[in-house]
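Engineer: Can you look at this prediction? I've put the sequence above it.
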Amino acid sequence: MNIIVAGINFKTASIQIRERFTFNKNMLLRAIQTLQNRIGIQECVIVSTCNRTEIYCVVDEINTGRHSIIAFLSDWFNTDQSELENIIYVKESDRAIHHLFRVSCGLNSLVIGETQILGQIKDAFFQSLELSATNKIFNRLFKQAITLAKYVHTHTDIGRNAVSVSYAAVELGKKILHNLSDKTVVILGAGRMGELTAKHLYSNGVKKIIVVNRTIEHASELASRFDGVALGLDQLSTALKDADIVISSLEAKYNIITKQQVQGIFKQRKHPLFFIDIGVPRNIDPEIRYMEKAFLYNIDDLESIVKSNFQDRINEADKIEEMIYEEVASFKEWLDTLDVVPLITQLREKSITIHEEAIHQIEKKLPNLTEYELKIIRKFSKSIVNQLLNGPLIKMKQMVVDNSNKDELIEIITQIFSLEEERNKKLQESTVKSKRSEIKKIDFTLNSTPIHSL
């Protein structure tokens, strides 16, 4: 088995490109199921945020896996593979594992050390887990990455003076208008990003917060926590008339705020209006940037705002990198022992069978033994078996990890302990499961909706 990640992020593609390759919540479940049924894909997790789209997979073979992932993205987003290959990065084996740890800890984010990505990684993993798209390899890897990230944010200074994209948006607002306490700020979107933005605004003294959202109930819930006002999306123009700053983070495939709408608003007001669009895809018409009295910034513009806070975090990041290397080594050691796990299981099962047969023979030859005496015999004979096995099992793990020719070593161990019969039985069971899995995949394919109709 091999681990591979393929993705597009803020370092490799502009927002204009990234927004074309995002999975919204409604399509994500279907996307995971579709990817899971691609050739060679054994486990998969899709991470889709405003700054990255990444596909993590356990694959049978690297080249096949790489082709399946790129073909999936090409089909899903109706894009030529040649275009994808110019913007996508692919990391394999140790580099893929290392990348996941860095992403989870916030070291690969636009804002180093931000914590929002950890929640997004968790959500992505648990969604795949619920769909049975992960198994023992990703179940262990993602849990290990999440655990490390939690430790990092709790026990290091990487999160000191915490920043995020929403925090950077508020910092930009302060830079533009200096004092925010007497300003009216409209937050477009009541999701996680909107919540973080409201929190940062409130802590910076903003007293007039208007939350605009498709669902008025969600807007009311968020606004009430910050003494704000809630409005529906149909009241957006009304909110914009009184606004000084608009921070938008809705999930939408079209412009929520249009140039024509803003032109109408400017007929009723004289002072400028600042737009900060942190939605991906963007929520605000980019043409507004060129209007008089309108100032528009998008998520890519925030990068320069947060650079001044980076140095301390970069120093902490160096310490965290050392932790990550240790975690990668630990996971790799566990991963290498997977080859020998079936052997260990077979050896234990064989020892249990031999032990039970021996106890059965003792009961036949010594029928007058009391239950207490049999209990003592079982206990001590089992202890002898376990002690005899303990040393070889530890040595087997170590030898498999240290040996470059694992297949040959496993074959030698199989012959030494005469495990051929147990191995053949396991192979037969595995073949039956594989056939059942293929039948399910065929059934899924026959009953699935074509990509172009989604």
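Structural biologist: Arrived safely.
Engineer: going forward, measure contacts and count neighbours with C-alpha atoms only.
Structural biologist: Noted.
Engineer: In terms of helices and strands, where is the nearest residue to residue 157 once chain neighbours are set aside?
Structural biologist: Nearest residue to residue 157 in three dimensions, chain neighbours excluded: residue 316, at 6.4 Å (CA to CA, 6 or more residues apart in numbering). Using DSSP states H and E, residue 316 falls within helix 310-337.
Engineer: which helices and strands does that helix pack with?
Structural biologist: helix 93-104, helix 136-155, helix 371-402 (3 or more CA pairs under 8 Å, 6 or more residues apart in numbering; DSSP states H and E).
Engineer: Residues touching the second one, excluding its own?
Structural biologist: Just to be clear, that refers to helix 136-155. Contacts with helix 136-155, where a contact means CA atoms under 8 Å, 6 or more residues apart in numbering, come from 43-44, 58, 97, 100-101, 104-106, 113, 115, 118, 121-122, 125, 129, 158-159, 320, 327, 331, 335.
Engineer: Presented hereafter is structure B, for comparison with structure A:
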Amino acid sequence: MDSLEPGQPSSRPHWSGATREALAAEFLCIGLSYRTASLAVRERLALPEVEQRELLKRLGQAPTEALLVSTCNRVELYLAAPDVAQARQRAREELGRLGGPEVLDCLYEHSGEAALTHLFRVASSLDSMVLGEAQVLGQVKDALERSQAAGTVRGELARMFAAAFRCARRVRSETAIGMAATSMAGAAVALASKAAEGLEDKTVLLVGAGEMAALAARHLKQAGAGHIQVVNRTRSRAEALAAEVGGTAYPFEELFTLLASADVVVSGTSSPEPLFTRENVAEVLEARRHRPLVMVDLAVPRNIAPEVGTLEQVRDLDLDDIQRFVAHNEAVRAEEARKAGVMVVEEVTRFMRDRAVREGVPVLCRLRQRAETIARAEAERTIASLGEGLTARQRKSVEAMARAIVNKLLHEPTTRLRTLEAGQDGERIAGVVASLFGLEPH
């Protein structure tokens, strides 16, 4: 199924009564990313974990399942729902309420097989700002764990994401897409080095000690940064990271004292408000005696207020700048990305075929049971009508003939449903079978 346009109803037929069990939930992905929304818009949906959990519980009430992927580059809701139109409407209402009307203009939507393809590409880092980065797979796995903990992921989404992880592992092992790739943190360090004309003799102030900041610290070390100063609200984490990269840890309270002597600042904390504003950075600049300062912001919401970049001595770089930098370096990975794209198609086909079998086999089992019951009754009636003169062998021959007719009639539809080609709707076919033969659900 193609991406769902706003206002377009689901194309799924509405079976009723005995056939309803044959219809499983349909998949829907709705969200925004660095491709469709600026950093300022993405910040509006950078929700704390408590609010993420509340959103999931509102959207993931049975029979609907819900999962939220929230990173600095994307916010996406994945839903599995029998009524995809209703799920879509509720998701748009929630996202609009949380982020404002402007968010709705940046949303993209994928349903059915298109939603699967999108997820598989995301997990395989084919839709990342930095093509081939390894970090996104861990982020998607974390999203699954959070949604499972919230109780909003059950059978359908769990199978969908397990298949996406299998696809990502295959892409990572069978292509070289990750060999030439760098993480977003790595791209940020490369951009900082370019802006500062090298890092070898520079003092770098690293603010934060979380996953993104830790990645940046390792890239700073590899880039030969002269001196790495680590500041974090939790002193022990700053000390551990500083020890790993040969830097020095400082109390968070010394942040602006250290800023006065730094050449480069890399900030990646989870602070909901900017740490650096035009006013507090301007105060420090007076003591720097016109030395330039490069500031790189890895956080969403931003740690460095946009107005800081208007200061004469400051070069302020954020995720949008990193995106533009990365765009110039993707040609090397284009061929590997093509190979990976083929693998995604193969894995989506595999998942859809397996799902069709899961949906179709119960219907075929009921159909076989119905056919065998009828054949057995007719065989007994035939034997009774022929009287007592039949031998035991003749009786068995009549029964065997009835069973053979059932097997021959059902062999072809069973084989065809089990070997559906990609794109065929196994759920719909199963529903048609149930409807035609009046099969009651178990």
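Structural biologist: Sure, I can see it. Note that this is a predicted model, so its numbers are computed, not measured.
Engineer: what TM-score do we get after superposing?
Structural biologist: Once superposed, chain against chain, the TM-score is 0.79 (TM-score structural alignment, normalised by the length of structure 2); 380 aligned residues with a CA RMSD of 2.8 Å.
Engineer: ok so, going back, what's the matching residue for the residue nearest to residue 157 of structure 1 over in structure 2?
Structural biologist: Using TM-score structural alignment, the partner of residue 316 of structure 1 in structure 2 is residue 336.
Engineer: Could you pull up the residues touching that match?
Structural biologist: Going by CA under 8 Å, 6+ apart, residue 336 of structure 2 touches 175, 176, 177.
Engineer: Just give me the mean distance for the helix holding residue 316 of structure 1 relative to structure 2.
Structural biologist: Averaged over the aligned pairs, helix 310-337 of structure 1 sits 1.1 Å from structure 2 after superposition, using mean CA distance after the TM-score superposition for structure 1.
Engineer: what's the distance between residue 186 of structure 2 and residue 303 of structure 2?
Structural biologist: Going from residue 186 of structure 2 to residue 303 of structure 2 by CA to CA, to the nearest Å gives 18 Å.
Engineer: Apologies, that question was intended for residue 433 of structure 2.
Structural biologist: Per CA to CA, residue 433 of structure 2 is found 58 Å from residue 303 of structure 2.
Engineer: out of those two, which sits in the busier spot?
Structural biologist: When neighbours are counted by other CA atoms under 10 Å, residue 433 of structure 2 and residue 303 differ, and residue 303 comes out ahead with 24 against 19.
Engineer: if I line the two up, what does the more buried one land on in structure 1?
Structural biologist: Checking TM-score structural alignment: residue 303 of structure 2 goes with residue 283.
Engineer: Could you pull up the residues touching the residue nearest to that match when sequence neighbours are not counted?
Structural biologist: Spatial nearest neighbour of residue 283 of structure 1, excluding adjacent residues (CA to CA, 6+ apart): residue 255 at 4.7 Å. Residues in contact with residue 255 of structure 1, defined by CA under 8 Å, 6+ apart, are 282, 283, 284, 285.
Engineer: list the ones among the residues you listed that structure 2 also has?
Structural biologist: Compared against structure 2 with both residues aligned by TM-score structural alignment, their matches' CA atoms under 8 Å, the contacts of residue 255 of structure 1 retain 282, 283, 284, 285.
Engineer: which one of those is nearest residue 311 of structure 1?
Structural biologist: residue 282 (29.5 Å; CA to CA).
Engineer: How many residues are close by that closest one?
Structural biologist: Using other CA under 10 Å, residue 282 of structure 1 has 25 neighbouring residues.
Engineer: one step back: which of the contacts of residue 255 of structure 1 fall in strands?
Structural biologist: Residues of the contacts of residue 255 of structure 1 located in strands (DSSP state E): none.
Engineer: of these, closest to residue 232 of structure 1?
Structural biologist: Lowest distance from residue 232 of structure 1 to these (CA to CA) belongs to residue 283, with 15.8 Å.
Engineer: wait, the closest one sits on residue 246?
Structural biologist: No - between residue 283 of structure 1 and residue 246 there is no contact, the gap being 11.1 Å when judged by CA atoms under 8 Å.
Engineer: Which residue in structure 2 aligns with residue 257 of structure 1?
Structural biologist: Per TM-score structural alignment, residue 257 of structure 1 is aligned with residue 276.
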